[in-house]
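Peer 1: Sequence and predicted structure, then a few things I'm wondering about:
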Amino acid sequence: MLHLRLITPADRTESAVRLIEETVGTTHLVVLPGAARDPAGDVVMVDVAREAGDELLGKLRKLDLERTGSIAVESIDLSLSERAEKASEDAPGEAADAVLWEHLADATHEESTLSFTYLAFITLATMIAACGVVLDNAVLIVGAMAVGPEFGPLAGFSTAVVQRAPRLALRSLTALLVGFAVAMAVTVGFSLFMDALHLFSEDQLEGDRPNTGFVYAPDSFSFVVAVLAGIAGTLSLTSAKSGALIGVAISVTTVPAAANAAVALSYGDMRQTVGSAEQLLLNLLGIVVAGTLTLLAQKWFWNRRNAAAP
């Protein structure tokens, strides 16, 4: 269930209430006339089944409440109410399959912002992965994959394509490209510094690396795994099962490939640099294509469901 809290101008409260009452899957409607002070207006609260949430939000947005008032949405972890159970039963579809497009756009917008924190995480992840590829340590590679924040911009770009939001697409692409460029540049310096301390060596990079050699040797499975991870990651975002994102993060070879390219570049090994760059681009492409197609499929499914609903 979702909990909606609206601040509505007095002349639009009745319209908002009517929309709520006409939406199947709503309950616990509360109207507090004149309760809001900033901005001034009425407060309307209602619980709605997740599968009916996107439809209701779309209708409420047409009242221009984000400009004249506000719309706040919270997830309800526990609701002990027969009315809530009935609302969930009456709403068409399943809650786990529901997509809240407004929430998805807002979440990916935040995750796709080129901030100091984002740059710090992707740079640290790449440096950790650099240690992993030089030491041929799979544990460090997995840790670097989990730390990397690159799935946010990738999901943001896919969402922007489906929602036709060019500003979000540009923001996501900027975060992705600038993030990896900064991370790889810093990692080149990090590699040279570690070499000066005799902690990295070219012999380690060029030696037999059974655990991490795959990061500069892309093949068809690289793209297949990226596509599967892109589908899983997108589903985890749209269904609010964020725990699955950890599994997605450690199944693709984006950060390790960037790290290997940076270390190889610091030693002038263009073979590994080019191979790692190809691995990186192949994974990024697979995730974006899979994410976009998954969102398009979900959008088509829900539009068809709404058209078939009585």
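Peer 2: Received it, and whenever you're ready, just let me know what you need. Residues are numbered from 1 along each chain as shown.

Peer 1: use CA for all of it now, contacts and neighbours both
Peer 2: Fine.

Peer 1: Excluding sequence neighbours, find me the nearest residue to residue 234.
Peer 2: In space, and not counting its chain neighbours, residue 234 is closest to residue 291: 5.6 Å by Cα to Cα, 6 or more residues apart in numbering.

Peer 1: for the one you found, what are its contacts?
Peer 2: 155, 158, 227, 230-231, 233-234 (Cα atoms under 8 Å, 6 or more residues apart in numbering).

Peer 1: Neighbour count, secondary structure and distance to residue 63 added to the residues you listed, as JSON lines?
Peer 2: Listed next are these as JSON lines, based on neighbours: other Cα atoms under 10 Å; DSSP: H, G, I helix; E, B strand; the rest coil; distance: Cα to Cα, whole Å:
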{"residue": "155", "neighbour count": "30", "secondary structure": "helix", "distance to residue 63": "29"}
{"residue": "158", "neighbour count": "28", "secondary structure": "helix", "distance to residue 63": "28"}
{"residue": "227", "neighbour count": "23", "secondary structure": "helix", "distance to residue 63": "39"}
{"residue": "230", "neighbour count": "33", "secondary structure": "helix", "distance to residue 63": "35"}
{"residue": "231", "neighbour count": "22", "secondary structure": "helix", "distance to residue 63": "34"}
{"residue": "233", "neighbour count": "27", "secondary structure": "helix", "distance to residue 63": "33"}
{"residue": "234", "neighbour count": "30", "secondary structure": "helix", "distance to residue 63": "30"}
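
Peer 1: Put this next to the previous one:
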Amino acid sequence: MLHLRAVCPAERTEAALDVLRRHAGATHLVLLRGAAVEPPGDLVEADVAREATDEILAALCELGIDRDGGVTLEVIDTSLSDHADRAEEAAPGDGSDAIVWEELISRTGEESKPSWTFQAFLTIACLLAAVGIATDSPVTIVGAMVVGPEFGPLAAIAVGLVARRWDLVKRAAVALGIGFPVAMAVTAVFALAGAFTGLFDRAAVFGDQHQVDFIYDLSAYSLIVAMLAGAAGVLSLTSAKSAALVGVFISVTTVPAAGYAALASVLGEWDRAGKSLLQLLINLIGIVAAAALVLLIRRRGATDGVTTRPLSSG
């Protein structure tokens, strides 16, 4: 169940109440007249079954409540109510399979902002990958995979493509288009400093690589793993199985490939640098393609389409 709270202009409160009363997936309806101060209006609250949320939100948005008032959603961890149980049973579909598109768009949109925090995490991840490559340490490579924040923008691109939210696609593409080159440039400077001080020796790093060769070793499995990870990642996002995301992070070779390309180019291993960049590209494309395909398949069962309101600039 989700808790819905709507600030309604007074003249549209009855229409909003009618939407919630008529829908079998809504219960625990509460009305507080004049409770909202900014924007002014009435406060309407209800608990809604997850599988009914998209339809209810669409109806409220048709009333313009999202423009002239506001609608918020919160996850209910525990609900002890026969009314709630009946609402979940009456709502079409299964709550564990339902996608709340507005929630998904908001979440991926927030994670895809080209912020300093995003850039810092991506840069640190690439630096960790470079250290893992130089020391032939798969454990450090796995750490770099987990730290990397790139799945957020990749998921946002997939969601934006399916929902035709080009503002979301653009924002995520900018985050990745700036984030990876900057992270790789910082890693290259780090590699230059390491080569100058003797910390990174070409013969030692690339002479007889053993456990980290998979990073630049291209094969059909590169695309297969990327697509499986993309599918698992978007399923995790849409079903609130966040623990599965860790497995996604350590399955794909995005950050390690970026770190390897930066390190190899500085130390003159151009063939490996080129293969690493291709590995990075294959993983990015595979993740987005699989995530978009899963969303398209799951969307076919939805009773309503996705709204097309643009993201706010904030």
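Peer 2: That came in fine, so what should we check first? As the structure is a prediction and not an experimental result, all values here were calculated from the model.

Peer 1: distance of the residue nearest to residue 234 of the first structure from residue 162 of the first structure?
Peer 2: 10 Å (Cα to Cα, to the nearest Å).

Peer 1: count of neighbours near residue 239 of the first structure?
Peer 2: Residue 239 of the first structure has 16 neighbours, counted by other Cα atoms under 10 Å.

Peer 1: same question, residue 117 of the first structure
Peer 2: Close neighbours of residue 117 of the first structure, defined as other Cα under 10 Å, add up to 11.

Peer 1: Residue in the second structure paired with it?
Peer 2: Using TM-score structural alignment, the partner of residue 117 of the first structure in the second structure is residue 117.

Peer 1: try residue 53 of the first structure
Peer 2: By TM-score structural alignment, residue 53 of the first structure lines up with residue 53.

Peer 1: helix or strand for its match, which one?
Peer 2: Secondary structure from DSSP states H and E places residue 53 of the second structure in helix 53-62.

Peer 1: buried sites along that helix?
Peer 2: For helix 53-62 of the second structure, the buried set under the neighbour-count rule, 16 or more other Cα atoms under 10 Å, comprises 53-61.

Peer 1: Distance from stretch 219-226 of the second structure to the middle of the chain?
Peer 2: 21 Å (Cα atoms, centre = their mean, to the nearest Å).

Peer 1: helices and strands around the helix holding residue 53 of the second structure, which ones?
Peer 2: helix 13-22 (3 or more Cα pairs under 8 Å, 6 or more residues apart in numbering; DSSP states H and E).

Peer 1: now with 10 Å?
Peer 2: Judged by 3 or more Cα pairs under 10 Å, 6 or more residues apart in numbering; DSSP states H and E, helix 53-62 of the second structure is in contact with strand 2-8, helix 13-22, helix 65-68, strand 70-75, helix 101-111.

Peer 1: Need those in TSV (columns: distance to residue 166 of the second structure and mean neighbour count).
Peer 2: Shown next, in TSV, are these (distance: least, Cα to Cα, whole Å; neighbours: other Cα atoms under 10 Å):
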stretch	distance to residue 166 of the second structure	mean neighbour count
strand 2-8	27	23
helix 13-22	30	16
helix 65-68	20	16
strand 70-75	23	15
helix 101-111	11	19
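
Peer 1: Can you tell me the centre-most residue of the second structure?
Peer 2: Centroid-nearest residue in the second structure, with Cα atoms, centre = their mean: residue 152, separated by 3.4 Å.

Peer 1: May I ask you to confirm that that one belongs to a helix?
Peer 2: Yes. If the criterion is DSSP: H, G, I helix; E, B strand; the rest coil, then residue 152 of the second structure is within a helix.

Peer 1: how close does the closest residue to it other than its chain neighbours get to residue 151 of the second structure?
Peer 2: Leaving aside its chain neighbours, residue 152 of the second structure sits nearest to residue 111 (5.2 Å; criterion: Cα to Cα, 6+ apart). Distance, residue 111 of the second structure to residue 151 of the second structure, using Cα to Cα: 9 Å.

Peer 1: before we move on, back to that, the inter-axis angle of the helix or strand containing the residue nearest to residue 234 of the first structure versus helix 101-111?
Peer 2: Here residue 291 of the first structure, judged by DSSP H and E, is contained in helix 270-308. Angle, helix 270-308 of the first structure to helix 101-111, by axes from the mean of the first three to the mean of the last three Cα atoms, to 10 degrees: 160 degrees.

Peer 1: Buried residues, helix 270-308 of the first structure. List them.
Peer 2: Taking 16+ other Cα under 10 Å as the criterion, helix 270-308 of the first structure shows 272-296, 298-299, 302 as buried.

Peer 1: contacting residues for residue 75 of the second structure?
Peer 2: 1-4, 47, 50 (Cα atoms under 10 Å, 6 or more residues apart in numbering).

Peer 1: quick one: it from residue 49 of the second structure, how far?
Peer 2: When residue 75 of the second structure is compared with residue 49 of the second structure (using Cα to Cα), they lie 10 Å apart.

Peer 1: which neighbours do these two share?
Peer 2: With Cα under 10 Å, 6+ apart, residue 75 of the second structure and residue 49 have common neighbours 1-3.

Peer 1: with the first structure superposed, average distance for the lengthiest strand in the second structure?
Peer 2: The strand that spans the most residues within the second structure, counting by DSSP state E, is strand 26-36. Here strand 26-36 of the second structure, set against the first structure after superposition, deviates by a mean of 0.7 Å using mean Cα distance after the TM-score superposition for the first structure.
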